[in-house]
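K.L.:
Okay, structure incoming, though there's no sequence with it:
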């Protein structure tokens, strides 16, 4: 058992025994996790007594902020590259990183008839704007570009792009009617295993690299009981069940 795993286990034991006071954990949260995190934060606080304080944004933007000294204790990323980079650069605790979820990309429209289940709308001439997240900052934006390229329709759709910094902003473009379609995280439109409004095409995973989403303990959380408890909670079945309900795939740790 690694030093980190022993520390997590010891912290969980103390919490169960009521020997540690509840604390707070400041978490930088990838935009695609905005809605699931609302539920996870409540469940985490109920299970541990700790308070989770989330900040939402693009993973690429968080990376820049962390290099500038932003006071987060945990990064819940939208990819596996940036958490690994933070480890290599000495900004995160070695050995603390793991994949908490595998995301899915969806083409979504607020119009119930806007997107067919096979995504054939992409093979037609664009009618309306297509919202995507900035592919330089968002793995979901990069996956959208890969998908359009794989379908051979990137050049046709590029003039219709309405680009947001994050996948959260891309969702707002579609939800507000400023874009007819959007490449989004499935978690933004799925609830309890289904898409309750609008219409969507869940993009087959072969069209883009896996959207492995890693969490990592940042140096500021090294001695934080709340941060260690949160990492432990993400591996629990209640957290995994919540993530599955929002369309994520989860791996056993």
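P.N.:
Yep, that arrived. Everything numeric in this text was worked out from a predicted model, so none of it was measured.
K.L.:
drop to CA atoms for contacts and neighbour counts, all remaining ones
P.N.:
Will do.
K.L.:
from memory residue 186 sits against residue 140, does it?
P.N.:
No. Using Cα atoms under 8 Å, residue 186 is not in contact with residue 140, being 10.2 Å away.
K.L.:
Overlap in contacts, those two.
P.N.:
With contacts defined as Cα atoms under 8 Å, 6 or more residues apart in numbering, the residues shared by residue 186 and residue 140 are residue 105.
K.L.:
okay, these two: which has more neighbours?
P.N.:
Using other Cα atoms under 10 Å, the more surrounded residue of residue 186 and residue 140 is residue 140, with 28 against 24.
K.L.:
where's that one, which helix or strand?
P.N.:
helix 139-151 (DSSP states H and E).
K.L.:
That helix: which residues count as buried?
P.N.:
Residues of helix 139-151 classed as buried by neighbour count (16 or more other Cα atoms under 10 Å): 139-148.
K.L.:
here's the one I want to compare it with:
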């Protein structure tokens, strides 16, 4: 019995090593360009994604328009999580994406926010009261949330009134930072930056009604550099699953 066991031990060991090697080969790393508004959700999703799949997510954060330029210039991103649907669609039309991989992973919500408690009421009257010196928004040419902010101002008839007060961030993260550091009393930010599990986490805010601006449909797509990447495909599928959906909703997005 002992001799028989010793004869089969090398084969069993070889099988075990092969399984370990296969598992290591299947684990991969995916380079992801992530719109700034989605920073907190993707960080939370990454933890579960890596635990459940073994793949590692490496993210870069920035404005959608800037990512478009970087992708066109050969940046090594394999998956793009945009803050709009038009930029991924444009990349798709231009042949820079894997056909059929584009989908809407979240619908964003715009909020008017102040770091001061009680400064902004539930109807956003602080905006028209005009008692502030600076209003922060993201660059409307590069960031969809910035474009939405300009549409809200236009609908309220405040474009000319607040023009001299606007401080413009390169992306929605910088727009948020202007307010959080006190450099602007008010700012249009992504709700996801100030919201968790059903409530605003600090300061005061007006959640802007969705009909005051174009829908902020956020699309994801696999880029050509990720066409042969198991991790890229796995991430896209994971974003469509229940665990990711629960996290996305918890930050105030719609699906």
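P.N.:
Thanks, I have the structure now. The shown structure was predicted, so the numbers you read here are calculated from the model rather than taken from an experiment.
K.L.:
What would you report as the TM-score here?
P.N.:
TM-score of the superposed chains, computed with TM-score structural alignment, normalised by the length of structure 1, equals 0.90; 234 aligned residues with a Cα RMSD of 1.2 Å.
K.L.:
Residue 181 of structure 1 -> structure 2?
P.N.:
In structure 2, the residue paired with residue 181 of structure 1 is residue 186, using TM-score structural alignment.
K.L.:
What's residue 103 of structure 2 aligned with over in structure 1?
P.N.:
By TM-score structural alignment, residue 103 of structure 2 lines up with residue 98.
K.L.:
can you count the residues close to the aligned residue in structure 2 for residue 220 of structure 1?
P.N.:
Using TM-score structural alignment, the partner of residue 220 of structure 1 in structure 2 is residue 225. Burial of residue 225 of structure 2 is recorded as 19 neighbouring residues (other Cα under 10 Å).
K.L.:
Need the three-state assignment for residue 225 of structure 2.
P.N.:
Classification of residue 225 of structure 2 by DSSP: H, G, I helix; E, B strand; the rest coil places it in helix.
K.L.:
was I right about it contacting residue 74?
P.N.:
No. Using Cα under 8 Å, residue 225 of structure 2 is not in contact with residue 74; the gap is 9.1 Å.
K.L.:
Just the buried residues of stretch 162-175 of structure 2, please?
P.N.:
162, 166-175.
K.L.:
what about residue 161 of structure 2, how many neighbours?
P.N.:
Neighbour count for residue 161 of structure 2, taken as other Cα under 10 Å: 11.
K.L.:
do the same with residue 197 of structure 1
P.N.:
Neighbour tally, residue 197 of structure 1, other Cα under 10 Å: 14.
K.L.:
And the one 3 residues further on, by the same measure?
P.N.:
Number of residues near residue 200 of structure 1 (other Cα under 10 Å) recorded here: 28.
K.L.:
wait, is it part of a helix?
P.N.:
No. Assessed with three-state DSSP, residue 200 of structure 1 is strand; it does not lie in a helix.
K.L.:
Now for the closest residue to residue 97 of structure 1 other than its chain neighbours, how many residues are close by?
P.N.:
Excluding its sequence neighbours, the residue lying closest to residue 97 of structure 1 (Cα to Cα, 6 or more residues apart in numbering) is residue 216, at 4.3 Å. The local packing of residue 216 of structure 1 (other Cα under 10 Å) involves 28 other residues.
K.L.:
How about residue 78 of structure 1?
P.N.:
29.
K.L.:
Please report how far whichever residue in structure 2 pairs up with it lies from residue 35 of structure 2.
P.N.:
Residue 78 of structure 1 maps onto residue 83 in structure 2, with residues paired by TM-score structural alignment. From residue 83 of structure 2 across to residue 35 of structure 2, the span is 5 Å (Cα to Cα, to the nearest Å).
K.L.:
any residues in contact with both of these two?
P.N.:
What both residue 83 of structure 2 and residue 35 touch, as defined by Cα under 8 Å, 6+ apart, is the set 63-64.
K.L.:
Settle this for me: the match of residue 78 of structure 1 is touching residue 64, isn't it.
P.N.:
Yes. Counting by Cα under 8 Å, residue 83 of structure 2 touches residue 64, with 6.0 Å between them.
K.L.:
Now the common contact residues for these two.
P.N.:
Joint contacts of residue 83 of structure 2 and residue 64 (Cα under 8 Å, 6+ apart) are 35, 143-144.
K.L.:
Same list (these) but as JSON lines, adding distance to residue 251 of structure 2.
P.N.:
As requested, those are exported to JSON lines (distance: Cα to Cα, whole Å):
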{"residue": "35", "distance to residue 251 of structure 2": "15"}
{"residue": "143", "distance to residue 251 of structure 2": "19"}
{"residue": "144", "distance to residue 251 of structure 2": "18"}
